[in-house]
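In: Kindly return the folded structure for what I paste below:
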Amino acid sequence: MEEITIKVPAPFSGVSDLGFTARYPSQPGYAASADVPLLFEGPSQPMRALLGRLRMLRQRADGPYAWTDPVMLSDEVVVMAFRDRSLVRSEKLEDGPEASRDYIQNTVRPVVFPLLQDCATVAGLMLAELIEIRVQASQQRIADLQLRLEQIVQPNGRDVLWSF
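Out: I've put the predicted structure just below:
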């Protein structure tokens, strides 16, 4: 599989200049899923607030996926990663439909969806009503999507990252 990037330019309510990019690294077919790094970029004040909220996502350590600890590289940049844990308990797909379903879902569903869902439901962040998603492979744009909030998660979080 070649490298794929998914950009989400402004997913959080009230902050139009804070977004993130998920980068699926190139890897051979049928290899174990590699961690998917996420790079968040935006103004320093909402980025500090976001860092604290992203740390809350570590609470989801018992499911088919987990989040690494977020690391602030500068006032305006935070990185973390999505980690597929679908086979951690069973170690093979033959262990039943739940292991197979979790593995397929983690492999096929873009990581931006569980991230946005967890940001709203676990971290309590309010997402924008319309979320733009851009998919690229080999520097070629594959898809531009605009999704309504209710197509991604319900209910929305209540907290905004930026306030005056």
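
In: Going by C-alpha atoms from here, please, whenever you check contacts or count neighbours.
Out: Noted.

In: Next SSE downstream of whichever helix or strand D102 is part of?
Out: Using DSSP states H and E, D102 sits within helix 97-108. With elements assigned by DSSP H and E, the helix or strand that comes after helix 97-108 is helix 112-121.

In: Show me what that next one is packed up against.
Out: Helices and strands touching helix 112-121, as assessed by 3 or more Cα pairs under 8 Å, 6 or more residues apart in numbering; DSSP states H and E, are absent.

In: contacting residues around that helix?
Out: By Cα atoms under 8 Å, 6 or more residues apart in numbering, the residues outside helix 112-121 that reach it are 6, 8, 11, 22, 53-54, 57, 125-127, 152-153, 155-158.

In: And this one, please, so the two structures can be compared:
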Amino acid sequence: MDELTIKVPAPFAGVSDLGFTARYPTQEPYTPPADVPLVIEGPPDPMRKLLERLRMLRSGNARSGYLWTDPVMLSDEVVVMAFRDRSLEGATLADGHVRAGEYIANWVRPVVFPFLEDCARVAGLRLAELIEIRVQASQRQIAELHLRLEQIVQPNGQDVLWSP
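Out: Next up is the predicted model:
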């Protein structure tokens, strides 16, 4: 698989200049899934609040087939973290279709969706009502989507990130 980039420019309610990019690295076929880094950028005040909430994702759902690495603040305007597939960790043949389903979901479903779901459900962050998603490969745009919140997650979180 060639490198793929998914940009989500303004997913959080109350702050239009905070967004993130997921970068799927180039990967050879039939190799274990690589971590998918997320680079989150925005103004300093909402980024500080967001960093605290992103730490909640680390302990989110212990039974899911993925986890989030600890968020790291590179500057007052940039935080990085990664999606890690763990669907096959400790798996046995007895786990069968349950683990296989998680593995397939992690390969097929773009990480922006579990990230947004976890931001609303686990971290309690309020998402924008309309979320734009841009997909690029090899510096060329493949798709641009505009999804309503209810197409991604329900219920929405309550806490608003906003910049003065």
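
In: coming back round to it: and the angle from the helix holding D102 of the first structure to helix 112-121?
Out: Put simply, helix 97-108 of the first structure runs at 100 degrees to helix 112-121, going by axes from the mean of the first three to the mean of the last three Cα atoms, to 10 degrees.

In: rewinding a little: out of the contacts of helix 112-121 of the first structure, which is most surrounded?
Out: L127 (26 neighbours; other Cα atoms under 10 Å).

In: residues touching that residue, list them.
Out: By Cα under 8 Å, 6+ apart, the contact set of L127 of the first structure is 11-13, 116, 120, 149, 156-157.

In: Give the aligned equivalent of D159 of the second structure in the first structure.
Out: Aligned counterpart of D159 of the second structure in the first structure: D159 (TM-score structural alignment).

In: Report the separation between the closest residue to that match other than its chain neighbours and F40 of the first structure.
Out: In space, and not counting its chain neighbours, D159 of the first structure is closest to L125: 4.8 Å by Cα to Cα, 6 or more residues apart in numbering. Here L125 of the first structure is placed at a distance of 15 Å from F40 of the first structure (Cα to Cα, to the nearest Å).

In: Could you tell me how many residues sit around L115 of the first structure?
Out: L115 of the first structure has 17 neighbours, counted by other Cα under 10 Å.

In: who's sitting farthest from the centroid in the first structure?
Out: Distance to the chain centre peaks in the first structure at E94, reaching 27.7 Å (criterion: Cα atoms, centre = their mean).

In: The helix or strand hosting V135 of the first structure aligns to what range in the second structure?
Out: Applying DSSP H and E as the criterion places V135 of the first structure in strand 130-137. Alignment of strand 130-137 of the first structure against the second structure: residues 130-137, by TM-score structural alignment.

In: Comparing that stretch with the first structure, how large is the average distance?
Out: Here the mean offset of stretch 130-137 of the second structure against the first structure after fitting is 0.1 Å, by mean Cα distance after the TM-score superposition for the first structure.

In: Would you mark the buried spots in that stretch?
Out: By neighbour count with 16 or more other Cα atoms under 10 Å, stretch 130-137 of the second structure contains the buried residues 130-131, 133-136.

In: Redo those residues as JSON lines? Include distance to S87 of the second structure.
Out: Conversion of those to JSON lines gives the following (distance: Cα to Cα, whole Å):
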{"residue": "L130", "distance to S87 of the second structure": "30"}
{"residue": "I131", "distance to S87 of the second structure": "27"}
{"residue": "I133", "distance to S87 of the second structure": "25"}
{"residue": "R134", "distance to S87 of the second structure": "26"}
{"residue": "V135", "distance to S87 of the second structure": "24"}
{"residue": "Q136", "distance to S87 of the second structure": "26"}
